[in-house]
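Visitor: Sequence and predicted structure are below.
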Amino acid sequence: MSEAYITRIAKFLPNESVSNEEMEEYLGYINGKPSKSKAIVLRNNGIKRRYYALLKDGTPTHTNAEMAALAVTDLFKNDADEIAQVDLLSCATSSPDQLMPSHGSMVHGYLPATGPIEVVSPSGVCCAGMHAFKYAYMSVKLGEKQKAVSCASERLSPVLRADQFEDEVQQLLRLEQNPYLSFEKDFLRWMLSDGAGAFLVEPKPNAEGISLKIEWIEGCSYANEQEACMYMGSDKLPDGSLKSYKEYSASEIQDQSVFSIKQDVKLLGEKIVKLGFAKLKDILTKKGISMEDVSYFLPHLSSYFFESKIDDFFNENGIPIPKEKWYTNLVTKGNVGAASIYMMLEEVFNSGALKKGEKILLAVPESSRFSYMFCLLTVC
């Protein structure tokens, strides 16, 4: 088999960064009032800035597919003609612009210079970006592709806007119930961000500068054991099952904001760390890797609240990793879902700080139904 290397990384962030104080100017005020949960959530998640692909009046500035295409295009900024050599486009998102056609096909539509090529669209949430990456990695490693691009992007800001919840709030008011959305619905409004990232994967490292050799990519799902924790386009029933939007009437979808993103916060806190990072310990043992071998640890975090939980787990299980080896950009970029790990690695890769021989461990937990992806890279 061939080897596979990340030779370039690029990202795209829409518009200017948005501060905590400005968020509701973009997302709006539910029932005309500031959110009661916003301050609590922001204090716990530690996010200070994020990006939205829309203006304050809700006017969109970019589609999801367009942002992904702009990140891919940036991979070839030094030689625009080189994009014609790409032979695979592997695109992931949890927030496609439409149900059909596939997200990958829509991204390809913004990239006519690539010509007719293979396109795939892994679905999912945060792990989807790693699934797209693994498909590119395996295609290159098998010798089937020579210049594979994987990308991940999110555009969730439109479904976070207050007008998506107003009908439900008004219905609650008419029923004289407490006129606020449940914490499960309001929780994610203050965490999510828009943007895109892209990797170029090739069978040979760069002749000059650095590349990242892909040592392995491992994934695991606990959906056979756990009910859904984060969901959209459905509602959770008392027995833990999901009722699809297809089973609601048009008025019910609107009145109950079925297409809002919901998070079972209690289940999240109980499961997200101990399930996935126990699996990481098993993977490291199987691969013969010690945390002492790792120079950089890049965990995708939805909130800094989980940083100490992960650290405690590592220490309790005999696989400590010093905090100086950790790197995350959650505070300045927000949670960009499937694209977060791309943006973190882009900053490290293009920082000028990496030295040949150093190892980078990527960890991506996904709370939707508890899936995890891990990857080890070597700087070369």
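Guide: Nice, thanks for sending it over. Residues are numbered from 1 along each chain as shown.

Visitor: going forward, measure contacts and count neighbours with C-alpha atoms only.
Guide: Noted.

Visitor: quick one: contacts for A68?
Guide: Taking C-alpha atoms under 8 Å, 6 or more residues apart in numbering, we find A68 in contact with 12, 107, 151-153, 195-198.

Visitor: One more to weigh against that first structure:
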Amino acid sequence: MIGKRQPAVAGAEITALSIEFPQQIRDNNFWIRNHPDLVTSEEEGAFVRLLASTEHRAADELFDAERSPYLQDVFRGARERRVLSAGEGTLDLELRALENLFRARGVAPADVDAVIVASFLPDTFGPQNAAYLTHRLGMTVPAWNFESAQNSSLVGLQNAAALVRAGEYERIAVVVSNALTRVIDPADTLSWFLGDGAGAFLVEPCSEGSGVLGAKLIGTQETCGAYTFPLEVEPGTKTARVRLRVGELTPGMVMRDDAGLQVRTCVHGALEKSGYAIEDVDFFVFTTPVAWMAPYFTKTLGVGPDKTISTYPSYANVGAALVPANLFHAAESGRIKPGDLVVLFGVGSISTAGALVMRWGEVALGPVPEHGVPVPESEQIAGGKETNR
């Protein structure tokens, strides 16, 4: 007997949201204690090249003005970063995020029809995390991997909503994670701006006029070469490790040169598709890969600073988990309420940028992340070879 597909539905919405972070924290004192020379000579580091490049295609006085105060801070506005402990992987973060998601919504793993996962970077080469993640929970539903770098949460939400509206699945879990601290030496200034984390959300049917209302995505092919992940042999050993390297076209140049056009194109495009204008939006959730991006985006769009949030000081740049983290904390603090019109905006290098408009509903939230603990003294590196500076 041929199975029947669910009929198409009017809409799709987020019904539950959770975020997860490692317990270990690297605060700024970690580098002051363990790498004092690196802190005092940071002018030539990769981190500075990343965030303060002066080689640009065009003038953006607003970006320069918002960035300027942070250039006086060695750590550029970051205070804490969550980092994976020894033996911990993205799969562990994703598992906890997914379990908390199901618990918040009051559903069992068997109640979910599909799981899609974006792990950046996954725990293994070859088959990535999706099948392993669902296997740990005893799930046998379709589970597959996708990737759109830092913009994976928006791409995942857009795809899940489309599949639910089409009637292919009734309940889809989307999981995203970021774990770049594993491919950065703590003696590299680039480690100052990166953290690890994960987010998960459930997408289910809803009535017309609610949930996801429209989206606008564009490609970011112009950022090819912003960074690479070469396999390098550790000096003095025969051990090879994957390392994150900044390219000649630095992400800092990319942000300054492209972010304004990207946010205007995507946000206004998504609003036009949804039948709304910028003044109709109650709250904006932006990706915040650096400390000044939230105010830069609001001023670029001509909206007030009270209409957004940034968790960058607490988490630093957690890639694809940035939008879920900002969205979670906005909802948990009451800044987003049921019925609000919310715009999400994300951007990833060598992937996509996009905005998504949705009517926020009754969303079940996972637990607020517990405050972490400093990296144990036994895991702190007193020396460390500066390989990328």
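Guide: Yep, it's here. Worth saying up front: this structure is predicted, and the values here are computed from it rather than measured.

Visitor: show me the residues around the residue opposite Y52 of the first structure in the second structure once aligned that make contact.
Guide: Here Y52 of the first structure is matched to V83 in the second structure, going by TM-score structural alignment. Applying C-alpha under 8 Å, 6+ apart, one finds that V83 of the second structure lies in contact with 21-26, 179, 181, 195-196.

Visitor: can these go into CSV with extra columns for secondary structure and neighbour count?
Guide: Shown next, in CSV, are the contacts of V83 of the second structure (DSSP: H, G, I helix; E, B strand; the rest coil; neighbours: other C-alpha atoms under 10 Å):
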residue, secondary structure, neighbour count
F21, coil, 31
P22, coil, 24
Q23, coil, 16
Q24, strand, 19
I25, strand, 25
R26, strand, 23
A179, strand, 27
T181, helix, 23
G195, coil, 28
D196, strand, 30
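
Visitor: returning to that earlier point: just name the closest of the contacts of A68 of the first structure to G233 of the first structure, please.
Guide: S153 (19.0 Å; C-alpha to C-alpha).

Visitor: Can you report how many residues lie near that closest one?
Guide: 35 (other C-alpha atoms under 10 Å).

Visitor: Now check the second structure for the residue matching it.
Guide: Checking TM-score structural alignment: S153 of the first structure goes with S177.

Visitor: Can you tell me the closest non-neighbouring residue to that match?
Guide: Closest residue to S177 of the second structure apart from its sequence neighbours, by C-alpha to C-alpha, 6 or more residues apart in numbering: A198 at 4.0 Å.

Visitor: Checking the one you found next. Helix, strand or coil?
Guide: Secondary structure, DSSP: H, G, I helix; E, B strand; the rest coil: A198 of the second structure is strand.

Visitor: give the contact list for L190 of the second structure.
Guide: With contacts defined as C-alpha under 8 Å, 6+ apart, L190 of the second structure is in contact with 45-47, 50, 184, 389.

Visitor: Quick one: buried ones out of those residues?
Guide: Neighbour counting with 16 or more other C-alpha atoms under 10 Å marks 45-47, 50, 184, 389 as buried within these.

Visitor: which residues are in contact with the helix or strand encompassing the match of S153 of the first structure?
Guide: Here S177 of the second structure, judged by DSSP states H and E, is contained in strand 172-179. For strand 172-179 of the second structure, contacts defined as C-alpha under 8 Å, 6+ apart pick out 83-84, 89-90, 93-94, 97-98, 112-121, 152-153, 156-157, 160, 164, 195-204, 318-321.

Visitor: Walking through the stretch 201-350 of the first structure, point out its helices one by one.
Guide: Per DSSP state H, counting those that start in this stretch, the stretch 201-350 of the first structure carries helices over the ranges 250-255, 265-287, 305-316, 330-333, 340-349.

Visitor: returning to that earlier point: and the strand holding S177 of the second structure against the first structure, how far off on average?
Guide: For strand 172-179 of the second structure, the mean distance to aligned residues of the first structure following superposition is 0.8 Å (mean C-alpha distance after the TM-score superposition for the first structure).

Visitor: distance between that strand and the chain's centre?
Guide: 9 Å (C-alpha atoms, centre = their mean, to the nearest Å).

Visitor: Give me the most central residue, the second structure.
Guide: A320 (2.3 Å; C-alpha atoms, centre = their mean).

Visitor: nearest spatial neighbour of V120 of the first structure, skipping sequence neighbours?
Guide: Using C-alpha to C-alpha, 6+ apart and skipping residues adjacent in sequence, the residue nearest V120 of the first structure is S90, 4.9 Å away.
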